[in-house]
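A.B. asks: Sharing a model that was predicted from the sequence below.
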Amino acid sequence: MTEPDEALEAGGRQVPQDVPAEQAVLGGMLLSKDACAQVLEFLRGNDFYRPVHERIFSVIQDLFGSGVPVDVVSVHTALMESGDLSRVGGGAYLHTLIASVPTAANASYYARSVYDRAVERRLIEAGTRLVQLGYTGSRGTSRSTDDLATLAQQAVFEVTAREQAEDFNALADMLQPTVEEIEAAGKRGGEMVGVPTGFTDLDRLLNGLTPGQLVLVAGRPGLGKSTLAADVARHAAIRAGQASAIFSLEMSKVEIVMRLLSAEARVPLHVLRSGQLSDDDWSKLAKCMGEIADAPLFVDDTPSMNLMHIRSKAQRLRQRHDLRLLVVDYLQLMTSPKRSESRQQEVADLSRGLKLLAKELHIPIIGVCQLNRGPEQRQNKLPQLSDLRESGSLEQDADVVILMHRDDYYDKESARAGEADVIVAKHRNGPTDTVTVAAQLHLSRFVDMAIV
């Protein structure tokens, strides 16, 4: 599809480009909505070497962004309406693009090749500008050598920089939308805007879990931090109908579902594990399964997940099922694909990555964390923010930190047996407080004690 000398520089050298990969990318996007979503995450129109490919990509991008199904027919129609159909080779070329790729599954792989070649071309352009700056210098101009160095740095930075002007807004442009949001909140009459936790007092304090928040639920082993996180996901999915996902690095799918059934059917967990159910237990279980079967709750128990895996899976769930809440259990079991100087630095990278993912997907993410032995060394056993294990960055990155505490965990004769304190130790957007809930851990759940 290229002329013999189209990809040659004046010096006869090959310009970095991969036309077959460009065709494979576009063909994959014409075949699959998922391929469109994956490619559009990082590829832009000006990454394509051939202008006709850039034009086709722009049409696909516009259709996908408008919610219109992307296929040969819709793209053909859009190109015909814009008068560009003949310029890109007509409808026959669109079918050539589809024929160039056997499966849409590899679209992101080919997109990476297209992007890499684009970066190489920009490097050549930046190098040319640097050479020109070096020859021109500051002679006969008002520019100093410091100015030249700044221009050179800018040229190199622009190689991989993306045009994201929409990320920056003047204050005058943001005032009206902010006032509108305040007015909308007033019209809701105090109605919660975030994902409900299922605990009345906690929802009043936090106004639900807000999209973009990183919420840490931390505690010593056995205090019920995983149970609380699962309770929130269970309530969001089953009661509120909001798609939720649990990525568990500690428990298997079967164990998680067994805990969920125990909580919903009110059949003790140890009875489910033993299989010694009475007729009444089986009846409760059957009724429960019928009620929750269609709940939008997803579970992944892949061991040794790293941030890249979590990001990829969460993005797919967001695209396919409108994911509204993600639970990662638990953070210190995650691994980092890149080498870090220490475990503390690795955990810092992971917590920062989860915070950025929450903002990117516009959902709250609950990260379950272990506390160190600090509470056990104090007289009152109450946990503190400083007890967050392995990294102070956990406290820094989190919008909300919830610490779990149970008196009867340390004192079996406690007058508060059966109660648990959900301590909101950090709340970036509001007050901190302690919410008391009932601990029914034999049923793998906590129960609201608020008086409505």
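C.D. replies: Nice, thanks for sending it over. Everything numeric in this text was worked out from a predicted model, so none of it was measured. Numbers count the residues shown, from 1 in each chain.

A.B. asks: Only C-alpha atoms from now on, for both contacts and neighbour counts.
C.D. replies: Will do.

A.B. asks: Report how many residues lie close to Thr150.
C.D. replies: Neighbourhood size, Thr150 [other CA atoms under 10 Å]: 11.

A.B. asks: Doesn't it belong to a helix?
C.D. replies: Yes: when classified by DSSP: H, G, I helix; E, B strand; the rest coil, Thr150 is found to be part of a helix.

A.B. asks: The structure to be compared is supplied as follows:
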Amino acid sequence: MDEAGGAYDIVRLSSKVTSSVHIELHAELIKDRYLRRGLIIGINSLTSQSEDPTYDIEDILNALHLLTDRIENECSWTQQLRPMQQLMEETIAEAERRIENGKNGVTGIPTGLAGLDRLTSGWQACDQNIIATRPSVGKTAIALHLAKAAASAGRHVVFYSIEMQGERLSVRRTGCNHGGETPQR
């Protein structure tokens, strides 16, 4: 409070405001300046760290992600809030659109597994699907099957693996390898 001029200066400033007509605009401007200042300070700090070889690059990248997440969350949180009634109406409208455009109960991208399609109606737009289990249970095999089914449905597919090179994935998917043996599953 003392850094802002004390109670007297704050009261004096508030007495100069004759109307609150544009209060939301002023609040948005203050928020904008606050976010910009935070971004500038954060980026300047990360720039200094990037030039110093004693800092670990992974730590710098992590700090960059945290900075952008914080700024992004502070920027757009009000735009993500919707009344429950509006949310439910939009959800029902989306489901009705999917059903109209669906085929054989599949309203999204077919998985190639009839049982899974019955449960999920296929992969839906904007959903994130995670396949997780213990090692050597077949995650890559099922993921390759799902990718092939999506590609067969005319979708563009990209498959990333941090465990296997592209050639090994290809051998695994096609069941062929250079020695003529069928890989064990």
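C.D. replies: Yep, it's here. All values reported here derive from a predicted model rather than from experimental measurement.

A.B. asks: those helices in structure 2, which residues are they?
C.D. replies: Here structure 2 has its helices, by DSSP state H, at 6-15, 23-51, 57-80, 84-101, 114-120, 139-152, 166-174.

A.B. asks: Just say which of those is most tucked in.
C.D. replies: Most buried of those by mean neighbour count (mean count of other CA atoms under 10 Å) is helix 139-152; its value is a mean of 17.

A.B. asks: one step back: adding distance to Gln128 of structure 2, write the helices of structure 2 out as JSON lines.
C.D. replies: Shown next, in JSON lines, are those (distance: least, CA to CA, whole Å):
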{"stretch": "helix 6-15", "distance to Gln128 of structure 2": "49"}
{"stretch": "helix 23-51", "distance to Gln128 of structure 2": "29"}
{"stretch": "helix 57-80", "distance to Gln128 of structure 2": "19"}
{"stretch": "helix 84-101", "distance to Gln128 of structure 2": "17"}
{"stretch": "helix 114-120", "distance to Gln128 of structure 2": "13"}
{"stretch": "helix 139-152", "distance to Gln128 of structure 2": "13"}
{"stretch": "helix 166-174", "distance to Gln128 of structure 2": "22"}
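
A.B. asks: where along the stretch 1-150 of structure 1 do the helices fall?
C.D. replies: Using DSSP state H, counting those that start in this stretch, the helices of the stretch 1-150 of structure 1 run over 19-31, 33-40, 51-65, 72-82, 90-99, 107-136, 145-157.

A.B. asks: Which of those sits closest to Glu181 of structure 1?
C.D. replies: helix 51-65 (24.2 Å; CA to CA).

A.B. asks: so the closest one matches what in structure 2?
C.D. replies: Using TM-score structural alignment, helix 51-65 of structure 1 corresponds to no residues of structure 2.

A.B. asks: Which strands or helices does that helix pack on?
C.D. replies: When contacts are defined as 3 or more CA pairs under 8 Å, 6 or more residues apart in numbering; DSSP states H and E, helix 51-65 of structure 1 packs onto helix 19-31, helix 72-82.

A.B. asks: Tell me which of those helices sits nearest to Asp147 of structure 1.
C.D. replies: Checking the helices and strands packed on helix 51-65 of structure 1 against Asp147 of structure 1 by CA to CA gives helix 19-31 as the closest, at 38.1 Å.
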